[in-house]
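Trainee: Sequence below, structure please.
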Amino acid sequence: MNVPDDVEDLLRQLAPQVLGMLARRWGDFDAAEDAVQEALLAAAQRWSADGVPAQPRGWLLQTASRRMVDRWRSDVARRSRELHAATEPASGGAAQDDDTLTVLFLCCHPVLTPPSAIALTLRAVGGLTTAEIARAFLVPEPTMAQRISRAKQRVAGERFSMPAPDEHPARLRSVLRVLYLMFNEGYTSSAGSDLTRADLSDEAIRIARLLYAAEDDAEVAGLLALMLLTDARRPARTDESGAPVPLADQDRSRWDRPRIAEGTALLDAAFGRATVGEYQLQAAIAAIHDRAPTADATDWSQILALYGLLERMTGNPVVTLNRAVAAAMVDGPAAGLAILDGVDDALPRVDQLRAYLHERAGETDLALAHYRRAAGRAINVAERRYLEAQVARLS
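Mentor: You can find the predicted model right below:
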C-alpha cells in the first residue's frame, strides 16, 4: 500500500502520543501498543483514500480504544475495569498530554538489550510495522515479532511515567545510547545494498529532534549534532555502483551543507554549557571533517587530541582504531600501526585499517594479506567488493 509522505509523517508523529494516552488510561502497555498498531494500519488505508480527518489524533485514539474494548470484553475478570476505561472522557486532562517522551524512556529502559530497545522504539515511537522493522534488520518477520513481544513483556511491569529526578540522568543516558546505536545501524548500512536500513538513521534523527526539543541537555544537543554532521556526508558515501567511497576521496560538493550548518550551530551552543561528554566530542571531530574544504586541509592534530580525550573517557576500542588513523595522519603510518598492536584483531574493520596503514608504509605484501582477510570478514556485499578490488589492485 502506497501511503503519501504527509500521511506517513503525521502517523509517526501521532503514534507515541496516542500510545501514551491509552497506556496511561488502561495501564496495559502491551495491549495498548498492539491496539495503536492496528489503528495506524487502518488510518494509513483510510486516510490515503479519503484524506486526513479534521481531528486525526482523536480519530486514532477512538479507533485504538475500540480495539482495546474488543480485546478486554473477552476477559470477564476485567469487565469492571473495561467499563471504567471505556466511559472515561477522551478529552480528559491527562489524555491530552503528549506522552511521546514517556513512551521513549520506557522503550529504552535499561532492562532491555540494545537490539530489543531499538526494535521497540521503532515500533512504539516511530510507528513502524513489525514487517518494516524486520526488513530493516534483515530478519524474518516472526523473529522480529517475537523480539518485540518479549521487549513489551519485560517493560510491562514498569511504571508508565517519566523517571524520577534522581533516576532521570541515568535513564537519559540509556535513551541516548539506543538512539546512537539506531543511527549507526542505519548509517553503516547505507553504503551497502539494502537502502531500507538507511531509513533507521533518518528515524533516529527524527526522534533525537523530539528529545532535543524537550530536554535542556548538552549531550542531547551533542548527539543530534553528531547525527546531522555525520549524515550530511551520506550522499557522497557511495559511487554509482553502490561501492563505498573513503572519506578522503568523497566529492565534498555533494555533502548536505544546510545539515552541516545546523549540526555545527547545535554543537557551538552546547559547548560551555556543561561538562563536555562523549557525544559532544564525537560531534566536534565530525565537525572538523565537515568544515575542511579538502581532505588535505583536515586538522588531524586536533582530531588526534580529541580522540585521545574520548578514549580516556570511554575506553572504547573502536575509538582506539580511530585514534590510530589520526596518529598515522599526524606522525606517519608506523605510529598508527603501533597503536593497533594493542587492539583485539576480532574488532570489525581492524584488518582493513592495518592493510591501509601497511600500504601507506610501502609494505605491499602485508597490506595485501590484511585486505584479503578483511574481504573475508566484510559485513555486506558492497564492502566485500570494495576490499576485493583493493586485493586485485595490489596483486
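Trainee: CA atoms for contacts and neighbours, from now on please.
Mentor: OK.
Trainee: what about the helices in the stretch 101-250 of the chain?
Mentor: Assigned by DSSP state H, counting those that start in this stretch, the stretch 101-250 of the chain shows helices spanning 114-124, 130-136, 141-155, 168-189, 195-214, 218-231.
Trainee: helices or strands next to the fifth one in the packing?
Mentor: Pointing back at helix 195-214 there. Using 3 or more C-alpha pairs under 8 Å, 6 or more residues apart in numbering; DSSP states H and E as the contact criterion, the secondary-structure elements in contact with helix 195-214 are helix 130-136, helix 168-189, helix 218-231.
Trainee: which of the residues in it are buried?
Mentor: Using 16 or more other C-alpha atoms under 10 Å as the burial criterion, the residues of helix 195-214 that qualify are 196-205, 207-209, 211-212.
Trainee: what's in contact with the host helix or strand of Leu266?
Mentor: With elements taken from DSSP states H and E, the one containing Leu266 is helix 257-270. Outside helix 257-270, the residues that touch it by C-alpha atoms under 8 Å, 6 or more residues apart in numbering are 218-219, 221-222, 224-229, 232, 280, 283-284, 287, 290.
Trainee: relative to helix 168-189, how tilted is the next helix or strand after it?
Mentor: Following helix 257-270 in sequence order, the next helix or strand is helix 278-291 (DSSP H and E). Comparing the axes of helix 278-291 and helix 168-189 via axes from the mean of the first three to the mean of the last three C-alpha atoms, to 10 degrees yields an angle of 40 degrees.
Trainee: what helices or strands is the helix or strand following helix 278-291 leaning on?
Mentor: Moving toward the C-terminus from helix 278-291, the first helix or strand encountered (DSSP H and E) is helix 300-314. If you count contacts as 3+ C-alpha pairs under 8 Å, 6+ apart, helix 300-314 packs onto helix 278-291, helix 317-331.
Trainee: Need these in JSON lines (columns: mean neighbour count and distance to Val381).
Mentor: Rendered in JSON lines, the data for the helices and strands packed on helix 300-314 read as follows (neighbours: other C-alpha atoms under 10 Å; distance: least, C-alpha to C-alpha, whole Å):
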{"stretch": "helix 278-291", "mean neighbour count": "22", "distance to Val381": "26"}
{"stretch": "helix 317-331", "mean neighbour count": "20", "distance to Val381": "22"}
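Trainee: and this one, so I can compare the two:
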Amino acid sequence: MSFGGGGSGALPNHEHTNIALDGGPLDFVNTTIASLTANSMTFSDGAALQELNIGLDAQVLGVSGGAPTWITNTSNPLVKVTKTFADISTQEIDIYTLPADAALCNVYADITTVFDVSTSVTIGDAGDEDGFAQAVDFTASTGLTDAVRGAYITSFKTMRSTSGTTDIKAYLAGAPTALTKDTQAHSESAAAGTTITESGFTVANNANRILIVCAGVQSSTQTISGVTWNGVENFTRAVFSDGTGGNRAEIWYLVAPTATTADVVTTWGTSVDRKGSGVYSFYNAAQTTPIGVTDTDLGLSLTSTGTITPTTTGSLIVDCELGDPLLPPTDTLTAGWSAGLTAIKSFASQYDLTPTISASNNMFYTYAINTNWCWCGVELKTATAAQDTQGAVDFYLQVVD
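Mentor: The predicted structure follows:
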C-alpha cells in the first residue's frame, strides 16, 4: 500500500493542527477542517458551533432570544434604583456608587408611595468629597410627592467623579416640628440682694422642653454666678454682653427641666440692686445642642442695633436688653416683657418664633432719649425632624462614561 504520489488507491495527505482539540477549550470530539468568513466570530448554541459576523462600529454585542446579536447602542441608558422610607438613615438614602471617570447627568423619580413628611429632596455627595465635582445641588421644589412622579428630581446639572468612586445620596428634608412657647414670667428689684426668684413657675410635661432665662443688672462688673430650677437643676450660660453705662445682660438655658411647679432662682456673685430676670418655657427644642448662633451689641443711641442670623431651619430667636432710660423701650418683635422702672432702668426681652433663616434679623429697641444700652441674643434650635413612616420611590439615573 502506497502513502504517496496521489496515484490510484493512494490516501490524501493527512494534516495535524498544532493546537489541542480533544479536551481543549472547545472540547472538539472530532477534528474537522472549517473556515470562517473574514470579520466573523464563533459561538455555541449548545448543539453546534455557529458563526456570527462582526457588527458595525455603532453596534454593541447584545442578546436576543437567548443568542448573541449585534444591536444599536442605547446612548446613556438609565440605571433604576428602588428605595423606600426604610432605607432612610438620618435623613439620607444611599442611591448609587458612581464609578471613576463616570458622570451623573440626570435624575428622574417615580414615586410609588408618597413620603409622608418629606418636603424636599437633594441629590448629591455632601459629606463624601471623593473627587466629586458638581455645579450646584440637585434640589426639587415640591419634594417627593405625586407632583414629581416621573419627572426630574432636579434642574439639570452634570456631576462627575474625577478620582475613585463616589457615593450618590438622596437627602430628604423633613418638616421640623415647630418650637412653641409654653409660658413666661419676669421680675425686677431695686432692693440690694443677690437673687431674684420666679416663684411657683410651672413647666408643663411637653416633649423636648427647655427653659431660657434672660437677666440684666445695672453694673457691668456684677455677674450671675448661677441659675437654678426646682432647687437642684442648674442652667448653662449661653451669652452675655457688658454694655456702656455699666449695664450687663445675660442669657442662660436649661435642657429637659423637670415638668413641675417650682422656683427659678437667678443668683449674682455679689449683692446688687437695679436688677431684673425673666424666664421662658419652650418645647420642641433640640436637646443636645439647643443653642445655635449667638450675638452681642452695645451702644449709645435712640435705637439699639442688635441683630442675629439664625442658620438652622425651624429655629427661633430670643434676646435680652438693658438700658438707661426710665421709660420702657419699644420692641420690634413679639414682646416677652418691657419694664421701665426707676429702680432698674430699662429691662426688656423679645422673641420671634419664625425668624428668617440665614439672614440678618433686626431685634431693635427704640428709646425716648439717647440711651446707653447693651444687648445679647441667641438662636434656639428645634428638635430633630421626624423620620418618614412611609414612602417608596424608583430613582432613574442617567450615567455616562
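Trainee: Please state their TM-score.
Mentor: TM-score for the superposed chains, counting by TM-score structural alignment, normalised by the length of structure 1: 0.25, backed by 164 aligned residues with a C-alpha RMSD of 6.9 Å.
Trainee: Can you add mean neighbour count and distance to Gln62 of structure 1 and give the helices and strands packed on helix 195-214 of structure 1 back as TSV?
Mentor: Converted to TSV, these look like this (neighbours: other C-alpha under 10 Å; distance: least, C-alpha to C-alpha, whole Å):
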stretch	mean neighbour count	distance to Gln62 of structure 1
helix 130-136	19	22
helix 168-189	20	30
helix 218-231	27	34
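Trainee: got the contact list for Asn370 of structure 2?
Mentor: Leu300, Ser301, Leu302, Thr303.
Trainee: Now do the buried residues in the helix or strand hosting it.
Mentor: Element membership for Asn370 of structure 2 (DSSP H and E) is strand 365-380. By 16+ other C-alpha under 10 Å, the buried positions in strand 365-380 of structure 2 come out as 365-367, 371-380.
Trainee: Helix or strand: which one has Leu11 of structure 1?
Mentor: Per DSSP H and E, the secondary structure element for Leu11 of structure 1 is helix 5-26.
Trainee: immediately after that helix, which helix or strand?
Mentor: Toward the C-terminus, helix 5-26 of structure 1 is succeeded by helix 29-50 as the next helix or strand (DSSP H and E).
Trainee: Counting by contacts, list what that next one packs against.
Mentor: Looks like helix 29-50 of structure 1 contacts helix 5-26, helix 56-73, helix 141-155 (3+ C-alpha pairs under 8 Å, 6+ apart).
Trainee: Not counting the shortest one itself, show me its contacts.
Mentor: Translated: helix 141-155 of structure 1. Taking C-alpha under 8 Å, 6+ apart as the criterion, the residues outside helix 141-155 of structure 1 that touch it are 29-30, 106-107, 109, 111-112, 116-117, 119-120, 130-131, 133-135.
Trainee: what do you get for stretch 234-243 of structure 2?
Mentor: Contacting residues not belonging to stretch 234-243 of structure 2 are listed as 220, 226-229, 248-254, 291, 294-299, 372-378 [C-alpha under 8 Å, 6+ apart].
Trainee: What count of nearby residues applies to Glu359 of structure 1?
Mentor: When neighbours are counted by other C-alpha atoms under 10 Å, Glu359 of structure 1 registers 18.
Trainee: And the helix or strand hosting it, what's buried?
Mentor: Element membership for Glu359 of structure 1, per DSSP H and E: helix 350-360. Using 16+ other C-alpha under 10 Å as the burial criterion, the residues of helix 350-360 of structure 1 that qualify are Val350, Asp351, Gln352, Leu353, Arg354, Ala355, Tyr356, Leu357, His358, Glu359.
Trainee: Of these, which is the nearest to Trp59 of structure 1?
Mentor: Minimum separation from Trp59 of structure 1 among the buried residues of helix 350-360 of structure 1 (C-alpha to C-alpha) is found for Val350, which lies at 52.2 Å.
Trainee: Just give the nearest non-adjacent residue to the closest one, would you?
Mentor: Nearest non-adjacent residue to Val350 of structure 1, counting by C-alpha to C-alpha, 6 or more residues apart in numbering: Leu321, 7.2 Å away.
Trainee: What strand or helix carries Glu388 of structure 1?
Mentor: Following DSSP H and E, one finds Glu388 of structure 1 within helix 381-394.
Trainee: Return the list of helices and strands in contact with that helix.
Mentor: Using 3+ C-alpha pairs under 8 Å, 6+ apart as the contact criterion, the secondary-structure elements in contact with helix 381-394 of structure 1 are helix 364-376.
Trainee: so the helix it packs on versus helix 350-360, what angle?
Mentor: Using the same axes, to 10 degrees: helix 364-376 of structure 1 against helix 350-360 is 160 degrees.
Trainee: Which strands and helices lie in contact with helix 364-376 of structure 1?
Mentor: In terms of contact count using 3+ C-alpha pairs under 8 Å, 6+ apart, helix 364-376 of structure 1 is assigned the packing partners helix 350-360, helix 381-394.
Trainee: JSON lines for the ones you listed, including distance to Ala64 of structure 1?
Mentor: Formatted as JSON lines, the entries for those read as follows, by distance: least, C-alpha to C-alpha, whole Å:
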{"stretch": "helix 350-360", "distance to Ala64 of structure 1": "49"}
{"stretch": "helix 381-394", "distance to Ala64 of structure 1": "42"}
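Trainee: Which one of these lies nearest to Asp5 of structure 1?
Mentor: Relative to Asp5 of structure 1, the nearest member of those by C-alpha to C-alpha is helix 381-394, separated by 29.1 Å.
Trainee: Tell me the buried residues in that closest one?
Mentor: For helix 381-394 of structure 1, the buried set under the neighbour-count rule, 16+ other C-alpha under 10 Å, comprises Val381, Ala382, Glu383, Arg384, Arg385, Tyr386, Leu387, Glu388, Gln390, Val391.
Trainee: Give me the angle between the helix holding Glu359 of structure 1 and helix 317-331.
Mentor: Between the axis of helix 350-360 of structure 1 and that of helix 317-331 there is an angle of 10 degrees, by the same axes, to 10 degrees.
Trainee: list the helices and strands helix 350-360 of structure 1 packs on?
Mentor: Counting by 3+ C-alpha pairs under 8 Å, 6+ apart, the packing neighbours recorded for helix 350-360 of structure 1 are helix 317-331, helix 333-340, helix 364-376.
Trainee: rerun at 10 Å
Mentor: If contacts are counted by 3 or more C-alpha pairs under 10 Å, 6 or more residues apart in numbering; DSSP states H and E, helix 350-360 of structure 1 sits against helix 317-331, helix 333-340, helix 364-376, helix 381-394.
Trainee: Throw the ones you listed into JSON lines and include distance to Leu11 of structure 1, thanks.
Mentor: Listed next are these as JSON lines, based on distance: least, C-alpha to C-alpha, whole Å:
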{"stretch": "helix 317-331", "distance to Leu11 of structure 1": "37"}
{"stretch": "helix 333-340", "distance to Leu11 of structure 1": "47"}
{"stretch": "helix 364-376", "distance to Leu11 of structure 1": "42"}
{"stretch": "helix 381-394", "distance to Leu11 of structure 1": "34"}
